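>>> Predicted model, plus sequence, below.
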Amino acid sequence: MKVKITVILVLLTFIVICTAFDNGFKGINYGVVADSVRFAVPANFPKPVYDFKDNPVTGNGFKLGRILFYDPLLSKDKSISCANCHQSFAAFANLDHAVSHGVDECLGTRNAPPLFNLAWQKEFMWDGGVHHIEVSPMNAMTNPCEMATDLNTIVSRLQETKAYSALFKAAFGTAEINSQRVFRAMAQFTSMLVSANSKYDKYIRHEAGGTFTSDETAGYALFKTHCSTCHQEPLFTDLTYRSNGLDLRSEDIGRDSITHLETDRGKFRVPSLRNVELTSPYMHDGRFDDLKQVLEHYNSGVKNTANLDPDLHKAGILGIRLNMKEQSQLIAFLKTLTDTAFANDKRFQTPQ
């Protein structure tokens, strides 16, 4: 009797799994209404790098990209989606892990970077190993310690899932599903992740809600004196690769993995400071839990590496020496870069 019950339960489980695979996964609304979307360049931003000519953002294309971003069907064991490591409330960073957390509980070696203002980037990842927004998801999809799958498997699964035929037809005119369309739909979603509505932006654009406190004003002055060379406004990164003296010899070779130059060992892309209040932990390996630890590194922890960035070694002084009051003021300014409207935008959250 027990054997018969066990067999029945196994069969029922199998039927449930097959039904879910055929129609989509629970928790995602494949019929969510398409948002009215349009890519617009903020008034205080430069022209984007990404050329939308061949992949203009449409409501249905954005909807498809959003669903793909949240669908665990894209991973090896159908357990995780892009959103597992890129959480909307954390400005699409990973709040609960220092490094990427993939299938089979595998932990990677680098912190999952936040995703916003990607249309202004010409290179992606900490080492710049990807050169186009449309193919940037491939790194996570194929990484054996992240989603651990391949494009053929992904396309095959999407073709076998009823909901996607109509979604691709609405987005691209025909029901054909291929890897290029997968990437272009996802690019329509990720290119729309524009963060440009922080208190700082309102201050710069002289809008309501943009008045700085005395500490924020003092922190902005400190930022311009000590940080703005690498973290250039308005993106708050110059998109270069630099060593900030984390280790005398970095275990992670960083940019060297792309250029194969010893002088690039331990260099990583300068991250944007936008939404930095939301995107902890910090650095390429997530070693610092909060902004105070980050500033203390620059104050007293910078290592004099052979390729240390020159701006961190001036007049015989390593790092950026700030007293406690100055550090507090700088943090007050950095918090003006938090874009709560972006982090709370329903269009970017799980399609339900």
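Cool, got the structure.
>>> Only C-alpha atoms from now on, for both contacts and neighbour counts.
Noted.
>>> Past the top helix by length along the chain, which element shows up next along the chain?
With secondary structure taken from DSSP state H, the chain has its longest helix at helix 2-23. Next in sequence after helix 2-23, counting helices and strands by DSSP states H and E, comes helix 59-70.
>>> How far off centre is that next one?
Distance of helix 59-70 from its chain centroid, counting by Cα atoms, centre = their mean, to the nearest Å, is 16 Å.
>>> tell me the contacts of the closest residue to residue 129 other than its chain neighbours?
Spatial nearest neighbour of residue 129, excluding adjacent residues (Cα to Cα, 6 or more residues apart in numbering): residue 258 at 6.2 Å. Going by Cα atoms under 8 Å, 6 or more residues apart in numbering, residue 258 touches 127, 128, 129.
>>> Please apply the same query to residue 154.
Contacts of residue 154 were listed using Cα under 8 Å, 6+ apart, and they are 73, 74, 75.
>>> In addition, the following structure is provided for comparison:
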Amino acid sequence: MKLILGILFFLCLCSCSSEREEQYKPIPVTIELPTTFQSLLPPPVIPQENPLTQEGITLGRKLFFDPILSRDNTLACADCHSPQNAFSDSKRFSDGLDEEKGIRNSMPLMNLAWNISNRFNWDGSAVTLEEQIFEPVTNPIEMDHTWEAVENELNADDEYPQLFEQAFAINRIDSTAVSKAIAQFIRTLVSGDSRFDQYLREEVELTPQELSGLEIFMNEEKGDCFHCHGNPNNPLWTDNQFHNNGLDEAFDDLGLGGITGDPSQFGLFKSPSLRNLAYTAPYMHDGRFETLEEVIDHYSEGLQFSETIDPLMKSIAQGGVQLTPQQKEDLKAFLLSLTDEGFVSNPSYQNPN
């Protein structure tokens, strides 16, 4: 009898082991890197606790475009981060459900897997991309929901429970899994095929005006733009750091300093990428500039002094770098060469619902 029981126990263990082995395993995915990224950037930063998978990315994309995350099921992440606007917002203030209280324009979402500062948002209020995704759901001027209600709605849905089980091997959906899925999708939003990228790959030639604009951009005595926004050896076109770029003498919005409480960081905001400026108007953290011409005018003759102004704003005493009208046009032409038309039309980044 003992022998028979032992055999049955062994067979049971084998059966359980077989079932575990047959459990669905998500398919690993690696980000397809543009040629210039391969040669000029370190590998993308993918958290060990949230590896990219086909199922996770597909789920994150579905959630990104689904208004189920908002209180009244009318607002999705994509409403403030629209693909046709390079995942930014064409409105000055991204107001969410409350259209009266927004104070910032949504940052564009691209190439965030290379965020070397480990801080996200204009003010650095999130340390990880997963953490950044938590806040808008409960923010009263964004999605104005509760995570408990979101979890209940997702668990009662006809599709989501199976999708989460396949992506994360969980039986009940929670906020952590939601943030992981959306973060996976966002990390795949890679922009690296602008005319300037093609120029670096020796596939096209830049126009004389674009080349003149590049020289102005890189010249400390002219545009002096490269310190905060990179150079041809940095295809992100941002340093991912925080600066006071001379917008105001005093601050209603404290930026990074409002998060850290450090007065020396009042008025500091994250440098956005200069990629896809043709799609991301209006500009600056508060969307105050509607055109690239206004942005260039600001740095040329509109700088405002404040106690925390960045030392890189070396021409503050003159109000700016004092570009000529022709230099302004040339600089604009170069900036527009960083436009990646394929990024905003990439079918992998569009609404799947």
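Ah, there it is. The structure presented is a predicted model; accordingly, all values stated were derived computationally and were not measured.
>>> circling back: may I ask which helix or strand encompasses the residue nearest to residue 129 of structure 1?
For residue 258 of structure 1, the element it lies in under DSSP H and E is helix 256-259.
>>> next one: residue 180 of structure 2
With DSSP H and E as criterion, residue 180 of structure 2 is part of helix 175-187.
>>> Okay, helices next: where are they in structure 1?
Remark: helices assigned in structure 1 by DSSP H are 2-23, 59-70, 82-85, 137-142, 151-160, 162-172, 179-191, 199-204, 214-226, 256-259, 291-296, 324-334, 340-343.
>>> and the second one, which stretch of structure 2?
The counterpart of helix 59-70 of structure 1 in structure 2, counting by TM-score structural alignment, spans residues 54-65.
>>> residues making contact with the matching stretch?
The contact list for stretch 54-65 of structure 2 (Cα under 8 Å, 6+ apart) reads 26-29, 69, 76-79, 163-164, 166-168, 178, 180-186, 188, 349, 351-353.
>>> for the longest helix seen in structure 2, the distance to its chain's centre please.
Taking residue count as the measure and DSSP H as the definition, the longest helix of structure 2 comes out as helix 2-21. Centroid separation for helix 2-21 of structure 2 versus its chain: 50 Å, with Cα atoms, centre = their mean.
>>> That one packs against which elements?
The criterion is 3 or more Cα pairs under 8 Å, 6 or more residues apart in numbering; DSSP states H and E, and there are no helices or strands that helix 2-21 of structure 2 contacts.
>>> By neighbours, which of the contacts of residue 258 of structure 1 wins?
Of all those, residue 127 has the most neighbours under the rule other Cα atoms under 10 Å, reaching 23 neighbours.
>>> Tell me which residue of structure 2 lines up with that residue.
Aligned against structure 2 - with TM-score structural alignment as the criterion - residue 127 of structure 1 pairs with residue 123.
>>> Ok, residue 211 of structure 1 next?
Per TM-score structural alignment, the equivalent position to residue 211 of structure 1 in structure 2 is residue 205.
>>> Could you pull up the residues touching that match?
Applying Cα under 8 Å, 6+ apart, we find residue 205 of structure 2 in contact with residue 199.
>>> Stretch 275-282 of structure 2: how far from the chain's middle?
Worked out by Cα atoms, centre = their mean, stretch 275-282 of structure 2 lies 13 Å from the chain centre.
>>> Can you get me the start-to-end distance on it?
With Cα to Cα, to the nearest Å applied, stretch 275-282 of structure 2 spans 14 Å between its terminal residues.
>>> List the contacts of that stretch.
By Cα under 8 Å, 6+ apart, the surrounding residues in contact with stretch 275-282 of structure 2 are 84-92, 105, 108, 191, 236-237, 287-292, 335-336, 338-341.
>>> Just the buried ones from these?
Buried residues within the contacts of stretch 275-282 of structure 2, defined by neighbour count using 16 or more other Cα atoms under 10 Å: 84-92, 105, 108, 191, 236-237, 287-290, 292, 335-336, 338-341.
>>> Give me the mean distance between the helix holding residue 258 of structure 1 and structure 2.
In the superposition with structure 2, the average deviation recorded for helix 256-259 of structure 1 is 1.3 Å (mean Cα distance after the TM-score superposition for structure 1).
>>> Enumerate every residue touching the equivalent of residue 303 of structure 2 over in structure 1.
When structure 1 is aligned by TM-score structural alignment, residue 303 of structure 2 is paired with residue 302. Listed by Cα under 8 Å, 6+ apart, the contact set of residue 302 of structure 1 reads 244, 245, 246, 247, 312, 318, 319.
>>> Now, these that are in strands?
With DSSP state E as the criterion, strands contain residue 318 from among the contacts of residue 302 of structure 1.
>>> and the nearest residue to residue 331 of structure 2 once chain neighbours are set aside, how many neighbours?
The shortest distance from residue 331 of structure 2 to any non-neighbouring residue, by Cα to Cα, 6+ apart, is to residue 213 (3.9 Å). By the other Cα under 10 Å criterion, the neighbourhood of residue 213 of structure 2 contains 24 residues.
>>> ok, now residue 306 of structure 2?
Neighbours of residue 306 of structure 2 under the rule other Cα under 10 Å: 18.
>>> Go ahead and confirm it touches residue 250.
Yes: with contacts defined as Cα atoms under 8 Å, residue 306 of structure 2 counts as touching residue 250 at a distance of 6.8 Å.
>>> pretty sure residue 67 of structure 2 contacts residue 97?
No: Residue 67 of structure 2 is not in contact with residue 97 according to Cα under 8 Å; the separation is 11.3 Å.
>>> what sits in contact with each of these two?
Counting by Cα under 8 Å, 6+ apart, the shared contacts of residue 67 of structure 2 and residue 97 are residue 75.
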